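Peer 1: Sequence and predicted structure, then a few things I'm wondering about:
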Amino acid sequence: MMPEELTAPPRIKDTAAIGEERQNTAFRTAASKVPEVTLWFWVVKILTTGMGETTSDFLVHQFEPAVALAFGFVALVISLVLQFSVRRYIPWVYWTAVAMVSVFGTMAADAVHVVLGVPYLASTVFFIVALAAVFLLWYRSEKTLSIHSITTRRRELFYWAAVLTTFALGTAAGDLTAYTLGLGYFASGIMFAVAIAVPALARWRGWLAAIPAFWFAYILTRPLGGSFADWTAVSVDRGGLNWGTGPVSLVMAVGIAILVTLMTISRRTRA
């Protein structure tokens, strides 16, 4: 007689387990309110950070800063209400919310420095502490910080609180390197481009887990995109190309719209 372990049907069990795992993965993906992390995710994310930087600067110079801040806040609230009202990830709804977070997050960080007179170093430290608090509360409540698990209202609230704080932190950090440390916009952009490669390399080599690698890179996209956007927009005497905040904002907004449209078409095609 053959041993019992050789007569068992392991392949059938393995196939069933794999099938169940795939079904669970597909369900989580369908139920999630955030996009898959792909190359296009990072491209659009960086574009939104740059667009938020220049759009914020454009609005506060075209209108009274208080009016611009109020407008940014109202736009943010409307976009988040829309995002929370849908039951699944819809590209244009999600990325509109991210863009509005970028605009208002930039305004809020700038207001802390310009209006309240808080140094960039102090505001950077403050937003680091604030983000750490968000992550701590999120993890203690949900036992995970994975964006692939954004399937409940509470997790979605934690996620957007973290996103908003990362934008404010990135704005303060970018201004810290450009102004306080005197690197200027272009050098700051290069520095953050090198820095953002660190979590990618660490993840590729297996030195860093997926979740901390993601959030490390996510935070750095803000000063990366903002630094290069400022470099293209500001005057030559400030170390820029003098293309103007309005034109740069418009070009980036068009780029975001095109990519989000392609994402939407791709999702419909796969469905």
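Peer 2: That came in fine, so what should we check first?
Peer 1: When you work out contacts or count neighbours from here on, use the C-alpha atoms and nothing else.
Peer 2: Fine.
Peer 1: buried set for stretch 104-124?
Peer 2: For stretch 104-124, a neighbour-count test (16 or more other Cα atoms under 10 Å) marks 104-113, 120-121, 123-124 as buried.
Peer 1: Please identify which two of these are farthest apart in space.
Peer 2: By the measure Cα to Cα, F104 and L121 form the most distant pair in the buried residues of stretch 104-124, at 20.1 Å.
Peer 1: can you give me the helices for the protein?
Peer 2: Under the criterion DSSP state H, helices of the chain are mapped to 4-7, 10-31, 39-62, 65-85, 91-114, 120-142, 153-175, 184-204, 210-233, 245-270.
Peer 1: In CSV, list these along with distance to G239.
Peer 2: Below are these laid out as CSV (distance: least, Cα to Cα, whole Å):
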stretch, distance to G239
helix 4-7, 72
helix 10-31, 44
helix 39-62, 15
helix 65-85, 24
helix 91-114, 20
helix 120-142, 19
helix 153-175, 14
helix 184-204, 7
helix 210-233, 7
helix 245-270, 14
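Peer 1: and L201, how far is that from A195?
Peer 2: According to Cα to Cα, to the nearest Å, L201 and A195 sit 10 Å apart.
Peer 1: likewise A178?
Peer 2: With Cα to Cα as the criterion, A178 and A195 are 15 Å apart.
Peer 1: cool, I258 as well?
Peer 2: In terms of Cα to Cα, I258 sits 28 Å off from A195.
Peer 1: putting a second one here so we can go through both:
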Amino acid sequence: MAHETSETTAASSFDAAASSGRRPRWNKVPEVTVHFWIIKVLCTTVGETAADLLDEKAGLGRTGVSVLMSALLAVVLVVQFRSAAYRAGVYWSAVALISVVGTLVSDGLTDHMGVPPETGTIVFAIVLAVVFLAWYRRERTLSIHSIDTTGRESFYWLAILLTFALGTATGDLVSERMDFAYWLSAVLFALVIAAVALAHFALDLDAVWSFWIAYVLTRPLGASVGDYLSQPTGDGGAGLGTVVTSVLFLGVVLGLVVYLAVTRKDVTQPQQAARHAA
């Protein structure tokens, strides 16, 4: 349903632009497919383990990792904003880096400033709600199928950053306050995401809100998976370590991104047809 809606929107935008002689505006984000959610969860896992890896193994410390990742994210976002259309490599590089930065922001508040996970969850939820409100008041839509202006793209990436921070705080709240095992936390968040999907497809829960709720919840899901695989067996993990876990998941992400860059299966059909005709 969401795929058909996005294609209709893209087709309408292209036809309107073509009839008026204007250059059509391309959506700057990918279609929401199975590939999208797989890469999103894997990027989340990489963000969780990579932050720990750079902090512990590279000896950069939280401050050094934060500065480095924020600088890299700024560079990638400049490239993303300057791109005329969605580019899989650029887009997912930004998501992977935001996953690290969002984790560091939330962990910094909790670990270094003593902010409880409950407070962090509430604060990030409120700030995200304010961003959504401002986004809607200005653009009259929160749809990800029309991220085709600088303003909408700015709201989009700010919301993405906040979803990662909120997801991190929520995951910490569940794992630390409720003392759930890593694997149990992963199962819990997977079930909640499944419930959201069921509500969307069976009960007509709004597609926009279904997407953003699931986007937030995939953060603690991926983090729980990453923690389970990387943490020592004595701490309830599988003992693979942050290096092996990060390299393994990053390899899968790179493979999927290359696949999408070649096949363009996450690009709307009208946009693909227009580019082949150009």
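Peer 2: Sure thing, it's come through. Because the structure is a prediction, the values reported are computed rather than measured.
Peer 1: related to what we said a few turns ago, of L201 and A195 of the first structure, who's got more company?
Peer 2: A195 (16 against 13; other Cα atoms under 10 Å).
Peer 1: which residue lines up with the more buried one in the second structure?
Peer 2: Alignment note (TM-score structural alignment): A195 of the first structure maps to V192 of the second structure.
Peer 1: which residues does the residue lying closest to F216 of the first structure once chain neighbours are set aside contact?
Peer 2: Among residues not flanking F216 of the first structure along the chain, P199 sits closest, at 6.6 Å (Cα to Cα, 6 or more residues apart in numbering). The contact partners of P199 of the first structure, by Cα atoms under 8 Å, 6 or more residues apart in numbering, come to 208, 213-214, 216-217.
Peer 1: Tell me who's in contact with the equivalent of F164 of the second structure over in the first structure.
Peer 2: Under the alignment (TM-score structural alignment), F164 of the second structure pairs with F167 in the first structure. Each residue near F167 of the first structure by Cα under 8 Å, 6+ apart is listed here: 49, 101-102, 105-106, 219, 222.
Peer 1: do you know how far F167 of the first structure is from L241 of the first structure?
Peer 2: 24 Å.
Peer 1: G52 of the first structure maps to what in the second structure?
Peer 2: In the second structure, G52 of the first structure lands on G47 (TM-score structural alignment).
Peer 1: do the same with S141 of the first structure
Peer 2: With TM-score structural alignment as the criterion, S141 of the first structure matches R138.
Peer 1: I'd like to know how many residues surround the aligned partner of G182 of the first structure in the second structure.
Peer 2: In the second structure, the residue paired with G182 of the first structure is D179, using TM-score structural alignment. For D179 of the second structure, the neighbour count with other Cα under 10 Å is 12.
Peer 1: V254 of the first structure too?
Peer 2: The burial count for V254 of the first structure: 12, using other Cα under 10 Å.
Peer 1: So the match of G52 of the first structure sits against A94, correct?
Peer 2: No: between G47 of the second structure and A94 there is no contact under Cα atoms under 8 Å: 11.4 Å.
Peer 1: can you list residues touching both of the two?
Peer 2: With Cα under 8 Å, 6+ apart, G47 of the second structure and A94 have no common neighbours.
Peer 1: ok, the two, which is more surrounded?
Peer 2: Legend: neighbour count by other Cα under 10 Å for G47 of the second structure and A94, higher for G47 (29 against 21).
Peer 1: list the contacts for the nearest residue to that one once chain neighbours are set aside?
Peer 2: Once flanking residues are discounted, G47 of the second structure sits nearest to V100: 4.3 Å by Cα to Cα, 6+ apart. Contact partners of V100 of the second structure, counting by Cα under 8 Å, 6+ apart, are 44, 46-48, 50-51, 69.
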